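S.K.: can't give you the sequence, but here's the structure:
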């Protein structure tokens, strides 16, 4: 148990709230499940903080918004959707054993939500604080981005309660990330009787994969990784269509522009082939400069806490790109995001809740 201003933060209570959220499964794009999850999140917020948590409908599912009132000063940002399909809980139920909480979504990022709520509950004065918990972060935040940016601008500072970096560090920078889908159109023909009459979309895709993979610049922090490919219909037909999906991560706006321009400039190698490119870098880079001031505050509260720039994206990328001070990785300490071994370290929960509370105080009164 950790004390802040004489008000205890109960780990047992946090565990019970975490159990409630984990046992309300919330896979992205499942609107019925997300509706139930949003209600569960709202109920936890209201029970611990009072007031009303509004459910904001969207094409991606309900977002949850709570405000303490007063002039907005700080936005606590998270999401309640997870990557795990319905039924995962039956195979991997919520458990607490050997100092670890396990179950779908404990680390990414239900644990962070619970810690933030309990941290705020330990403050006598919560004026100026808002919480926004979105329903579609794991699938690109298409229905929530405008709302995130609106509230970030209004508040002027953002604390993102995504899971911590390795060893419990904060996330002071993130790469921009996105997905490109390269579609190749060729011409079918009989592979035995007249292969030359066709335009082999698979062969064209192979040329494109090699060219695309060469766009990466590891020395600049840019990775360009073909991840999924499909082509063809039957083993005796020259394939008329092929598709290549590519994951891209960049550290700077300049690299984003270079890579996007390179995809736009892709041209066929084979006569008669056609190429169409869709997608892009949907999350801009989060530069470390965006977190510098807030990270300094965190280090005054927790001397020696580490910071790291990481490859994964979050909704903090959007807020940082607006120039709004943003600090990420304030959520659960643990690991295994998106994997069956996902876990949260119980012993770190109270300290992380207290860190969020301390940062809120520092932002509003510093």
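M.R.: That came through, no problem. Since we're looking at a predicted model, the values are computed, not measured.
S.K.: going forward, measure contacts between C-alpha atoms and count neighbours the same way
M.R.: Fine.
S.K.: can you count the residues close to residue 15?
M.R.: A count of nearby residues for residue 15, using other Cα atoms under 10 Å, gives 19.
S.K.: packing partners of the helix or strand hosting it?
M.R.: Per DSSP states H and E: residue 15 is located in helix 11-22. For helix 11-22, the packing partners by 3 or more Cα pairs under 8 Å, 6 or more residues apart in numbering; DSSP states H and E come out as helix 31-49, helix 111-121.
S.K.: that one: how far from the chain's middle?
M.R.: The chain centroid and the centroid of helix 11-22 are separated by 22 Å under Cα atoms, centre = their mean, to the nearest Å.
S.K.: run through who's touching it.
M.R.: Residues from elsewhere that reach helix 11-22 (Cα atoms under 8 Å, 6 or more residues apart in numbering): 1, 37, 40-41, 44, 94, 103-106, 110-111, 114-115, 118, 346, 349-350.
S.K.: what residues of that helix count as buried?
M.R.: By neighbour count on 16 or more other Cα atoms under 10 Å, the buried set for helix 11-22 is 11, 14, 15, 17, 18, 19, 20, 21, 22.
S.K.: so that helix versus helix 111-121, what angle?
M.R.: Comparing the axes of helix 11-22 and helix 111-121 via axes from the mean of the first three to the mean of the last three Cα atoms, to 10 degrees yields an angle of 130 degrees.
S.K.: buried subset of the contacts of helix 11-22?
M.R.: 37, 40-41, 44, 94, 103-106, 110-111, 114-115, 118, 346, 349-350.
S.K.: this is the other structure I want to compare:
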């Protein structure tokens, strides 16, 4: 089969399905919205796989799974259908295709990539042997850290020769061969409340203690090895006329190695108060291990591009994590960034370029074909 021609022939259908998914809002943590989205993913997938997806609910979060053909699992296609966008975002950011781009909340991260992977699988389904041994898993909490999906991900990928992740490509269409590990924390300061006018000296100001700790926390990053430690959202106190007895800040940590994640973790747990009477409490830890590169799988993708007459793909390591972190850390060769080319993830400018879509589908299909052929 000529995968490039076949993908071009079905591009209009793919765009229609992608827009339908974007128009079905699916913020992480919204059970009703996720249930509607999972149902739509299962239905749209049926048009490509010939069977409706199984909705697997874990702790109230719906994930969609296909186990295609018979025999042992050989390749896992892994994505997510949840987004960071709250219900109502479509009112100002509608799902549209115009000016050579497909736009809307979740269009790039990663609903268009899902449909691209579905179509690629459908093209390979027409080969002898079909999709025997292929699993497709679309999680419902990928943007929230995949707490409920991780066990499913690891179980579906166990024993596979490869995991293919149709997350958005790099800014120049690069395939993502490595991702940093992620840890998330909440640093809480416990002080003592007091009236700021009558007896402020009886209070222990948690806000001042937090202000002293934030530069220390930020200083744990190490640019020489790519480790970032960023204090993000926070709050101080509960009343404008009370010495604050509580203060808190979230901390985002990204690192290329387990050793760096462990170093920062130990340093955060070793923080000591600067303010007499204040107490520090740390919550959280590592959510995603680092994703090591798979040189062999990238080389196979490069060979597929050459066979299709496409430009050689470039590879890219990024700081953002995906569900592919879990499979790669478990020792399963994983290639990410096989989805849409575009940008603006998590911003009002989120978009997908339409022109590269068919060739990205063809590359995915050819790579999957080669993996199934052994």
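M.R.: Looks like it came in fine. In this text, all values refer to a predicted model and were calculated from it rather than measured experimentally.
S.K.: ok so, going back, just name the most buried of the helices and strands packed on helix 11-22 of the first structure.
M.R.: helix 111-121 (a mean of 28; mean count of other Cα atoms under 10 Å).
S.K.: what's the angle between that one and helix 31-49?
M.R.: Going by the same axes, to 10 degrees, helix 111-121 of the first structure makes 30 degrees with helix 31-49.
S.K.: residues in the second structure aligned with the helix or strand that helix 111-121 of the first structure is followed by?
M.R.: Remark: after helix 111-121 of the first structure, the chain's next helix or strand is strand 129-134, criterion DSSP H and E. Aligned using TM-score structural alignment, strand 129-134 of the first structure spans residues 134-139 in the second structure.
S.K.: what does the matching stretch rub up against?
M.R.: In this structure, residues lying in contact with stretch 134-139 of the second structure by Cα under 8 Å, 6+ apart are 62-69, 73-82, 146, 149, 153, 156.
S.K.: mean deviation of that stretch from the first structure?
M.R.: Compared with the first structure after fitting, stretch 134-139 of the second structure has a mean deviation of 0.6 Å; criterion: mean Cα distance after the TM-score superposition for the first structure.
S.K.: what's the burial count for residue 221 of the first structure?
M.R.: 14.
S.K.: what does it correspond to in the second structure?
M.R.: With TM-score structural alignment as the criterion, residue 221 of the first structure matches residue 226.
S.K.: likewise residue 266 of the first structure?
M.R.: So, by TM-score structural alignment, residue 266 of the first structure is matched to residue 271.
S.K.: could you find the closest non-adjacent residue to that match?
M.R.: residue 280 (7.7 Å; Cα to Cα, 6 or more residues apart in numbering).
S.K.: look at the one you found and give its secondary structure.
M.R.: Look at residue 280 of the second structure: counting by DSSP: H, G, I helix; E, B strand; the rest coil, its state is strand.
S.K.: so what's residue 206 of the second structure up against?
M.R.: 189, 190, 191, 192, 236, 237, 244, 245, 246, 247, 278.
S.K.: now render those as a markdown table, adding distance to residue 171 of the second structure.
M.R.: As requested, those are exported to a markdown table (distance: Cα to Cα, whole Å):
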| residue | distance to residue 171 of the second structure |
| --- | --- |
| 189 | 40 |
| 190 | 43 |
| 191 | 46 |
| 192 | 49 |
| 236 | 38 |
| 237 | 41 |
| 244 | 44 |
| 245 | 45 |
| 246 | 42 |
| 247 | 38 |
| 278 | 46 |
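S.K.: any chance of those residues in JSON lines, plus neighbour count?
M.R.: Formatted as JSON lines, the contacts of residue 206 of the second structure follow (neighbours: other Cα atoms under 10 Å):
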{"residue": "189", "neighbour count": "25"}
{"residue": "190", "neighbour count": "21"}
{"residue": "191", "neighbour count": "25"}
{"residue": "192", "neighbour count": "17"}
{"residue": "236", "neighbour count": "21"}
{"residue": "237", "neighbour count": "18"}
{"residue": "244", "neighbour count": "25"}
{"residue": "245", "neighbour count": "20"}
{"residue": "246", "neighbour count": "23"}
{"residue": "247", "neighbour count": "23"}
{"residue": "278", "neighbour count": "21"}
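S.K.: quick revisit: how close does the match of residue 266 of the first structure sit to residue 264 of the second structure?
M.R.: 11 Å (Cα to Cα, to the nearest Å).
S.K.: and for residue 130 of the second structure?
M.R.: Noted for residue 130 of the second structure: a distance of 47 Å to residue 264 of the second structure, by Cα to Cα.
S.K.: how close does the residue nearest the centre of the second structure get to residue 171 of the second structure?
M.R.: Nearest residue to the geometric centre of the second structure (Cα atoms, centre = their mean): residue 322, 3.6 Å. Between residue 322 of the second structure and residue 171 of the second structure the computed distance is 17 Å (Cα to Cα).
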